[in-house]
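Undergrad: here's a sequence, model it:
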Amino acid sequence: MSLRISILFTALLAFLFVSCSPEHSKIVVAEYSNATITMEEFEKAYAKNVGSLEAAADDSFENYKNFADLYTNFKLKLEDAKTRGYQNDPMLNQELTDYKKKVGSSYILEKHLVEPNIKDWYEKRKTEIRASHLMIRVDSTGEAAASKYAQSLLDSIKNGARFEDMVLKYSQDQFSKPKEGDIFYFTAGQLPYEFEDACYKTEKGTVHPQVVKTRFGYHIIKVTDKKVRVPKIKASHILISYMNPAGEVDTASALLTMDSVLTELKANKDFSEVAMKYSDDTGTKDKGGDLGFFERRMMVQEFDETAFNLEVGQVSNVVKTNFGLHVIKVTEKEAYPSFEADRENLKNLLKRSRYPELYAELIDSYKKEYNYSINEIVIQQMIGYNDSTVIGGEMNGLNEIGNSAIFSFANHKETVNDFYSKLKSDTEYSGKKFSEDILKKGINKFSEQALLEEKALSLDKTDAQFADLMKDYQNGIFIFKLQEDEVWNKVSIDSVKLYDYYQKNMTKYTWQDRVGYTEIYAKKDSVIQHYYSLLKAGEDFDTLAAKTERTQLKDKNGRYDLQVVGSSEFSKIVNNLQKIGDYTEPIPNPGGFSILRLDIKDHARIKTFEEAKPEVSGGFQEFESKRLENEYIESLKKKYMPIINYDELRKAFKQNVN
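TA: So this is what the prediction gives:
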């Protein structure tokens, strides 16, 4: 009985311990003043610092401790910034606002327009669709008449008329009409988006319930197939042309040759060898018929349909196209890419197709949200004052209408003064005459950017990721301001301090072995040999060096500054000369010939103060900055009394630890 009680008591204690232990995310890693750093905050900051959650989880306890020290110091600085009232500083807030508008407008387009649409396309492009359509074009009777006519045809189909019969009788797409409206297989991003969207919403074997309008006209759509898409296949083929060597159509000869091809393939002859022997495709014959990778719709339809229905390694039956008779072998199929791998391709597809419409829809939604309006009266006044004026010079009428609003929304009022300042500075408009068309294009361009910036100002209230981005930037400008006030502006440099620092650290500033030399240079061997003979006869070296044919050394009369021995081939050669004034025999080098004279040997030594002054200045500033930084951190620790619970860090990235 006592053992049972003991076990139950132990279990109860364990239960109470687990129940009373804080959740993992709420574990306090550090505390200071009246604030804490929780495990959730620490893990998020650490993972961001090392690049990923996986890398963070694999890291060491020592690295966690070091980061905890640094991160706590960072938080102490932010607490100090708050104490100093940086959050109320007009200049800092203006910098944050400017950054929010600049980054926010790009962020909106990327995250709220591009990203969701390419993700949608990525999922849609896993499927390929085959569809047929009946198309009615807009003619002189107008949009309404075309729409009404198309609707009447759709109603007939809904009431039992056969879709294919209606296409053959009424469709105005002359390309697809003979094929009962078939436009073959496609995937998202290849056809007008209104057409594609309707197809993706329609079940296989059914007609879309509404007439669809595109820039080509009005469409009644039937989806005939939907299946998993293979992005690309790699295939080889053997082509037997209908044309004989004399350039005449000879179908019988083509069929006989194809029989020979099939006989050899059935005898398990290598496909590529048979292709090289028989194929009439000069572009692929020497490569064993290899066509490389290709997508849907890149080949003629008969070839495409057969090839994409083959398995890897499978050889087709004979396929007839306008080019002749083909036998096809699929050698590889490309797997569907990951979203990240396909991201740039999807973005490019979007920019080339649907982006303008999506962008216009986004801007229109903001215009409604912010009650956007254009002042047509002011536009006409601008034109009236500047009937024959060119944009770029002084605008007439600014005294009268300069402060009038040309467009407005929310709390934004764009005056004529502000608008014209932008207009004349933009090369798209500068130099052109005032006109209603030009002014409205400018209004659209500048108002669209202003609307995006307006939306960006409140984006942190609805988008957590953007809010984090803005918080990081705010923290950054606060830290920069603190560093400026407490460190950089307090670094004082004078010659006494610099010399004292040099005396204590002079062994850091040294020269390696160096040489200085002069070169006589000529492009021709005969010339350099002549100069060498003159030197031997007593000619002055400097006089000959002044004749150098090396353009960049003419002003220096062939003289090279001191160089570290080994930094160039010349420095090595000259260093082997014994005495100052000794010179070499003619030396061949790229582009010409040289004779080198040793002018000075400067052996390895400590630099003088003057020689080392630039390095000393940089070293001293770094030293002082670190000293002031440490002093500042120590003052923050005394002020906010941080406590870091290092033992708790052993639980970092271990979600099941209580």
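
Undergrad: please make it C-alpha for all contacts and neighbour counts, starting now.
TA: Will do.

Undergrad: all strands for the stretch 201-350 of the chain, in order.
TA: For the stretch 201-350 of the chain, the strands defined by DSSP state E, counting those that start in this stretch occupy 212-214, 217-228, 233-240, 290-294, 319-321, 324-333.

Undergrad: strand 324-333 and the third one, what's the angle between them?
TA: Using axes from the mean of the first three to the mean of the last three C-alpha atoms, to 10 degrees, the interaxial angle of strand 233-240 with respect to strand 324-333 works out to 160 degrees.

Undergrad: hmm, who's touching strand 233-240?
TA: 254, 257-258, 272, 274-275, 278-281, 285, 288-295, 307-308, 323-334 (C-alpha atoms under 8 Å, 6 or more residues apart in numbering).

Undergrad: ok and it relative to strand 290-294, angle-wise?
TA: Orientation note: strand 233-240 sits at an angle of 140 degrees relative to strand 290-294 (the same axes, to 10 degrees).

Undergrad: and the gap between residue 253 and residue 127?
TA: 41 Å (C-alpha to C-alpha, to the nearest Å).

Undergrad: quick one: the helices in the stretch 301-450 of the chain?
TA: Along the stretch 301-450 of the chain, the stretches classed as helices by DSSP state H, counting those that start in this stretch are 301-307, 339-352, 355-369, 376-385, 398-401, 416-425, 436-457.

Undergrad: before we compare anything, build this one as well:
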Amino acid sequence: MTNKKKFTNFFALILLCFVTTLVACSSKKKITLAEVGNEKIYLYQFEDQFLKTVGSLDSAKKTTLAQRLDFLNLMIKFKLKTMDARERGMLQSPDIQNDLNEYKKNFITAFVIDKYIVSPNIKSLYDMKKYEVRASHILVNLPMPAPSADDSIRAYEKANQIIERIKNGEDFGKVAAETTEDISGQANGGDLYWFTGGQTVPEFEEVVYKLKKGEVSKTPVRTSFGLHIVKLTDKQPRYEQIRASHILIQDKRDSVGQISDSLGTLQTAQEVLSKIKSGATFEDMAAQFSDDPGSKTRGGDLGFFERRRMVQPFDSAVFSLKVGEITDLVRTQFGWHIIKLTEVKEVEDFELQKEKLKTDFKRAPTWRNVYDKYMEKERKSNGFEIDETGFALFRSKMDSNKTLSNHNLDSLFANEKETIVARFKGGEIKIKDVIDFTNINKDFANNAPNSITITRLFGAASDTPVLLYIADKNNIEKDQEYVDMLTEYENGLLSFKVDQEELWSKIVLKPEDIQNYYETYKEKFSYTDSAGVKYRTLDEVKAEVQNLLQQDKFKEMETTMVENLKTKYPVKINEQVLEKAFSEKK
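TA: Just a heads-up that it's a prediction; the model follows:
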């Protein structure tokens, strides 16, 4: 990678932090951290953006004033470049306007999804994620995706009979072992172990979190897997992550993979545990005895991890500890473990979790269900209707013995792409729109194109037009949050354009510059072999030298540019405010 690209990627990273930050006003007072000309950088803006680079509040609080100043100066440099570029009219350049127009097409629909689907749901997800639950279930299968009336009746009759048995006092685990159609549940009494919000389907999750400890659902819970009878076994406050160390005494195995000395392994593990109880440090014992090469050199440290990341016996043991406590011997398929809990991270405040919650929500099983329900509601409220003539034409050219992906839609509808297949208040959906959708989205690729699939396909192909209509109807382009985020994207384009056209393009390297750099920093290009220290020739390292020189010259030119801009837009920094950054966040 060239240094030019490295710098471009670096500024792209800074831009990403800016663009993904919701810069709408926070409820707390706007505290001015810095002034750049007649514009201000507020403390909450700095905190939001800085947190995105360091990853957590704990890490942010541990940073020095110098580290914070470095980041603030990046923000100031970015603002200086973009303020000047705007004043010079660079925003109106054709290349930036073209880029903006393309970006808006996707951004406005993404913004609508975030505003009306994601954001309203993440608070409830956060409330669930503050706790973890342990539940058991009994599954009664339903033929999917469309069970017949008889199938449904039989399944519900069976589920209700199971509920009656439990109401009459039979043990849930015993009934689960006898009746569940979840194979794993037959062996463990239906136990699903610990989980938290966003890790299972919404219908199941909603019921579990409403139950009291020990309570069983009064009616069957229907999900995409079938019918469930659910019992809440336990519920407790959740840690976001924990940090632990372990000592692994690994099983000795023979040439065919069979354990060959289980007693010897157990005795070694018992001896190590005894040494720790007698005062030996955990870290020393890990370094001396652990068979886990990845952690033994770090005193057994495994770093931070979440619930369910480790095998269940390990997970169950470590999450039962208090900080500083050590387990007895824990058996897993890897051998014997001695585990120490060293640190815990509490669930952070909602405001600090918002962006992560949005990502988690869109990755969760809940997401597709919530999205589909919202779009179905909006299609209905906006008068969405399938055009019968267009539907019949599309259906007539489909072979239901083939999957949709095995049809060449471009060829099949070469002369009928303008045919309307659906309408809603905001416009029409044509065959060409359906073709464009299938070229990008492969959700229906493996489906047989029967009437059910085609109906769903037309609905899905209308999603973007309907979202654009919602945006227009709600004046999204005047929404302050939308305007702020789009402005930051514009600023990123401007900063990139300034860097490319006024810095990178003006870097000129003379042969003597390359030669002088090589001679001055020759040690950078040395290596040692059996014959002693050797140096790579200039021809061998010329590209590397050019990249290093470009980087140095870019920094020099950028520093000069920034200092000149500071005379045009005076900069003031309030270091006392910077020192107090993150002090009010929890």
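
Undergrad: TM-score for the pair, please.
TA: Laid over one another, the chains give 0.57 as their TM-score (TM-score structural alignment, normalised by the length of the second structure), with 400 aligned residues with a C-alpha RMSD of 4.6 Å.

Undergrad: now render the helices of the stretch 301-450 of the first structure as TSV, adding mean neighbour count and distance to residue 109 of the first structure.
TA: TSV is the format used below for those (neighbours: other C-alpha atoms under 10 Å; distance: least, C-alpha to C-alpha, whole Å):
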stretch	mean neighbour count	distance to residue 109 of the first structure
helix 301-307	17	37
helix 339-352	14	12
helix 355-369	15	8
helix 376-385	16	29
helix 398-401	13	34
helix 416-425	17	22
helix 436-457	18	9
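
Undergrad: nearest to residue 152 of the first structure, out of those helices?
TA: Proximity to residue 152 of the first structure (C-alpha to C-alpha) singles out helix 355-369 among these, at 28.6 Å.

Undergrad: once aligned to the second structure, how far is that closest one on average?
TA: Taken over the aligned residues, the distance from helix 355-369 of the first structure to the second structure averages 1.3 Å (mean C-alpha distance after the TM-score superposition for the first structure).

Undergrad: give me the range in the second structure that that helix lines up against.
TA: In the comparison with the second structure, helix 355-369 of the first structure aligns to the range 367-381 (TM-score structural alignment).

Undergrad: show me what residue 319 of the second structure aligns to in the first structure.
TA: Match for residue 319 of the second structure (TM-score structural alignment): residue 308.

Undergrad: which residues does that match contact?
TA: 230, 233, 296.

Undergrad: which residue, other than its chain neighbours, is closest to whatever residue of the second structure lines up with the first one?
TA: What it means is residue 230 of the first structure. By TM-score structural alignment, residue 230 of the first structure lines up with residue 239 in the second structure. Spatially, and ignoring its direct neighbours in sequence, residue 239 of the second structure is nearest to residue 346 (4.9 Å; C-alpha to C-alpha, 6 or more residues apart in numbering).

Undergrad: burial count for the aligned partner of the one you found in the first structure?
TA: By TM-score structural alignment, residue 346 of the second structure lines up with residue 335 in the first structure. By the criterion of other C-alpha atoms under 10 Å, residue 335 of the first structure has 11 neighbours.

Undergrad: check whether residue 335 of the first structure really touches residue 231, as I assumed.
TA: Yes: using C-alpha atoms under 8 Å, residue 335 of the first structure makes contact with residue 231 at a distance of 7.0 Å.

Undergrad: ok so residue 598 of the first structure is a strand residue?
TA: Yes: using DSSP: H, G, I helix; E, B strand; the rest coil, the assignment for residue 598 of the first structure is a strand.

Undergrad: so it makes contact with residue 519?
TA: No: the criterion here is C-alpha under 8 Å, and residue 598 of the first structure misses it with residue 519 at 9.2 Å.

Undergrad: off-centre distance for the lengthiest helix in the second structure?
TA: Using DSSP state H to define each element, the second structure has its longest helix at helix 538-568. Distance of helix 538-568 of the second structure from the chain centroid (C-alpha atoms, centre = their mean, to the nearest Å) equals 35 Å.

Undergrad: pick out the residue nearest the middle of the first structure.
TA: The geometric centre of the first structure, computed from its C-alpha atoms, lies nearest to residue 344 (C-alpha atoms, centre = their mean), at 7.9 Å.

Undergrad: what's the distance between that residue and residue 106 of the first structure?
TA: Taking C-alpha to C-alpha as the measure, residue 344 of the first structure falls 17 Å from residue 106 of the first structure.

Undergrad: same thing with residue 317 of the first structure?
TA: Distance of residue 317 of the first structure to residue 106 of the first structure, computed by C-alpha to C-alpha: 53 Å.

Undergrad: how about whatever helix or strand residue 37 of the first structure lives in: buried residues?
TA: Here residue 37 of the first structure is covered by strand 35-38, with elements defined by DSSP states H and E. By 16 or more other C-alpha atoms under 10 Å, the buried positions in strand 35-38 of the first structure come out as 36, 37, 38.

Undergrad: tell me the contacts of the first one?
TA: The contact partners of residue 36 of the first structure, taken as C-alpha under 8 Å, 6+ apart, are 28, 29, 30.

Undergrad: my guess is residue 519 of the first structure contacts residue 561, does it?
TA: No: taking contacts as C-alpha under 8 Å, residue 519 of the first structure lies outside contact range of residue 561: 11.4 Å.

Undergrad: the two - which one has more neighbours?
TA: Set residue 519 of the first structure next to residue 561 and count neighbours by other C-alpha under 10 Å: residue 519 wins out with 26 against 13.
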